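Student: Make a model of this:
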Amino acid sequence: MSDRKKTDKFFSEIMARNKEQEKPIEQIQIGKQLKQIRTKNKLTLDEASKLTGLAKSTLSKIENEQVSPTFAVMQKLATGLNIDIPQLFTAPKKLQSCGRRDITRANEGLSHITSTYEHNLLATQLSNKLMMPYMSRIHARSFDDFGDWIRHEGEEFLFVIEGQVQLLSEFYEPATLNVGDSVYYDAGMGHLAISVSEEDALILWITAQ
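Tutor: A predicted model of the protein is given here:
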């Protein structure tokens, strides 16, 4: 198996392991969201009516999903309640903390070595993560070391810790990154990171779904 295929397989397995089952799309209920915003600000229908210039009966009908507000009405709601219009379309979420935590001590990450990269995966005890952090020592020096682009699901953030890195991507000119530089990009776009310094560069990579 080629080094590129090994890397693609590695990312595919990790992302598949972290991917949660797809949830059905929630129907947007503007009335429910409006009522939550109003009650959160401790406003009665009368008070909200005075702030927005909309009749109390109109507000009641919107909150009970009996009528759909026009754009002009939504503008009045946003201005009167001091919110942005998109907040009326954002489904309310209940924040629940499960208190998850995973400390990875120095040199204790899960190692994955290929001829091009030496990956050290971090926070490996947590499953269903939205992010996959890992350190990588880059051995590769050119595109030919891979033979083809690497592509996988998600978006990535790359931060240079040691050395000098060149990020190659199929839609952009090569970007040279020095210590302290970073880049965020779509991982579905063909990409590669190579060392252009005398020593093998060290980077922090974070892949997010």
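Student: From now on I want contacts and neighbour counts done on CA atoms only, so please keep to that.
Tutor: Will do.
Student: and residue 137, what is it in contact with?
Tutor: Counting by CA atoms under 8 Å, 6 or more residues apart in numbering, residue 137 makes contact with 117-119, 200-203.
Student: hmm, try it at 6 Å
Tutor: With CA atoms under 6 Å, 6 or more residues apart in numbering as the criterion, the residues that contact residue 137 are 117-118, 201-202.
Student: Just send those back as CSV, with secondary structure and neighbour count too.
Tutor: Conversion of these to CSV gives the following (DSSP: H, G, I helix; E, B strand; the rest coil; neighbours: other CA atoms under 10 Å):
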residue, secondary structure, neighbour count
117, strand, 21
118, strand, 16
201, strand, 25
202, strand, 23
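Student: quick check, nearest of these to residue 177?
Tutor: Within these, distances to residue 177 taken as CA to CA reach their minimum at residue 201, with 10.3 Å.
Student: Can you give me the neighbour number for the residue lying closest to that closest one once chain neighbours are set aside?
Tutor: Leaving aside its sequence neighbours, residue 201 sits nearest to residue 163 (CA to CA, 6 or more residues apart in numbering; 4.3 Å). Around residue 163 sit 20 other residues, with neighbours defined as other CA atoms under 10 Å.
Student: Then residue 13?
Tutor: Applying other CA under 10 Å, we find 12 other residues in the vicinity of residue 13.
Student: Work out for me the element it sits within.
Tutor: Using DSSP states H and E, residue 13 sits within helix 3-18.
Student: how about this one, so we can line them up?
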Amino acid sequence: MSDNIFDEYPSMTLAREASEAPNIEPLRLGERIKTIRGELGLTLEEASQRTGLARSTLSKIENEQISPTFQAMQKLAFGLQIDMPQLFEPPQKIIATGRRDITRKGSGKPHPTQTYEHELLATQLSNKKMMPFKSRVRARAFDEYRDWIRHDGEEFLLILEGSVMFYSEFYEPVELMTGDSVYYDATMGHMLVSTSEEDALILWVTANTR
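Tutor: Sure thing, here's the model as predicted:
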């Protein structure tokens, strides 16, 4: 049986859902600038100091009372440390799909391999953008693997119990303890071996980046 869960379950390969064209609202430049300022956590006074625009002028721009000149736009982009095109990106209306899948403790779908004992989570949802699963790391030595594990996407893992040695193709091995985590490019060869007395338990989340 393959150590790579993606080889054994091709139907579980992550896929982006087809999406309809977003509902685009008319661009309101002042509102866009106010949104950017809010995302940066800046008050009007702080934004004024950064951009060199008077506080009253900035307030009028944000409230659509006046239109900013090109020079004012340059000051805004420079002071807020953003690219000019970001000021013109229209907001997109977010439409909730209402997808949800609860997996009770111990009720995931088991998938044992020679080196891991996987428990697949959220298996009722298809075409997921993320693939979560828990794993017991049975491997105890590097040479228990026939080859590097690699697949599309990026991956995040969190050590829930025990400790592991994390091997990766382009980095020195590193030991991860309970509570430690790592985020990495999954196309890079990688593998884990338990170093704790009991087999380590980890949470894995794989995301498609294409």
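Student: Got a TM-score for the two of them?
Tutor: For these two chains in superposition, a TM-score of 0.72 is obtained (TM-score structural alignment, normalised by the length of the first structure); 178 aligned residues with a CA RMSD of 3.1 Å.
Student: nearest to residue 8 of the first structure, of the contacts of residue 137 of the first structure?
Tutor: Using CA to CA, the contacts of residue 137 of the first structure come closest to residue 8 of the first structure at residue 117, 12.4 Å.
Student: Nearest residue to that closest one in space, please, no chain neighbours.
Tutor: The shortest distance from residue 117 of the first structure to any residue that is not its chain neighbour, by CA to CA, 6+ apart, is 4.8 Å, and that residue is residue 138.
Student: Can you get me the start-to-end distance on stretch 146-159 of the first structure?
Tutor: Counting by CA to CA, to the nearest Å, the length from the leading to the trailing residue of stretch 146-159 of the first structure is 21 Å.
Student: list the buried ones in it?
Tutor: 146, 149-159 (16 or more other CA atoms under 10 Å).
Student: ok, now which ones touch residue 4 of the first structure?
Tutor: Residues in contact with residue 4 of the first structure, defined by CA under 6 Å, 6+ apart, are residue 146.
Student: Distance of it relative to residue 172 of the first structure?
Tutor: For residue 4 of the first structure, the distance to residue 172 of the first structure (CA to CA) stands at 20 Å.
Student: re earlier: neighbours of the residue nearest to residue 117 of the first structure, how many?
Tutor: Other residues within reach of residue 138 of the first structure by the criterion other CA under 10 Å amount to 24.
Student: Same check on residue 77 of the second structure?
Tutor: Residue crowding around residue 77 of the second structure was assessed by other CA under 10 Å; the count is 18.
Student: Are we agreed that residue 75 of the first structure is in a helix?
Tutor: Yes. Using DSSP: H, G, I helix; E, B strand; the rest coil, the assignment for residue 75 of the first structure is a helix.
Student: So it versus residue 85 of the first structure, what's the distance?
Tutor: As defined by CA to CA, residue 75 of the first structure lies at a distance of 7 Å from residue 85 of the first structure.
Student: same check, this time on residue 58 of the first structure
Tutor: Plainly put, residue 58 of the first structure is 18 Å away from residue 85 of the first structure if you go by CA to CA.
Student: Kindly report the same for residue 72 of the first structure.
Tutor: According to CA to CA, residue 72 of the first structure stands 11 Å off from residue 85 of the first structure.
Student: Neighbour count for these two, which is higher?
Tutor: residue 85 (15 against 9).
Student: can you pull the contacts of the more buried one?
Tutor: Residue 85 of the first structure makes contacts with residue 78, as judged by CA under 6 Å, 6+ apart.
Student: Could you do the one 5 residues further on as well?
Tutor: Listed by CA under 6 Å, 6+ apart, residue 90 of the first structure has no contact partners.
Student: Quick one: classify it as helix, strand or coil.
Tutor: Local secondary structure at residue 90 of the first structure is given as coil here, using three-state DSSP.
Student: ok, now residue 22 of the first structure?
Tutor: With three-state DSSP as the criterion, residue 22 of the first structure reads coil.
Student: same check, this time on residue 144 of the first structure
Tutor: Note that with three-state DSSP, the state of residue 144 of the first structure is helix.
Student: Give me the number of neighbouring residues for it.
Tutor: Using other CA under 10 Å as the criterion, residue 144 of the first structure is surrounded by 8 other residues.
Student: what do you get for residue 169 of the first structure?
Tutor: When neighbours are counted by other CA under 10 Å, residue 169 of the first structure registers 19.
Student: tell me which residues in stretch 102-114 of the first structure are buried?
Tutor: Neighbour-count burial for stretch 102-114 of the first structure, counted by 16+ other CA under 10 Å, picks out residue 109.
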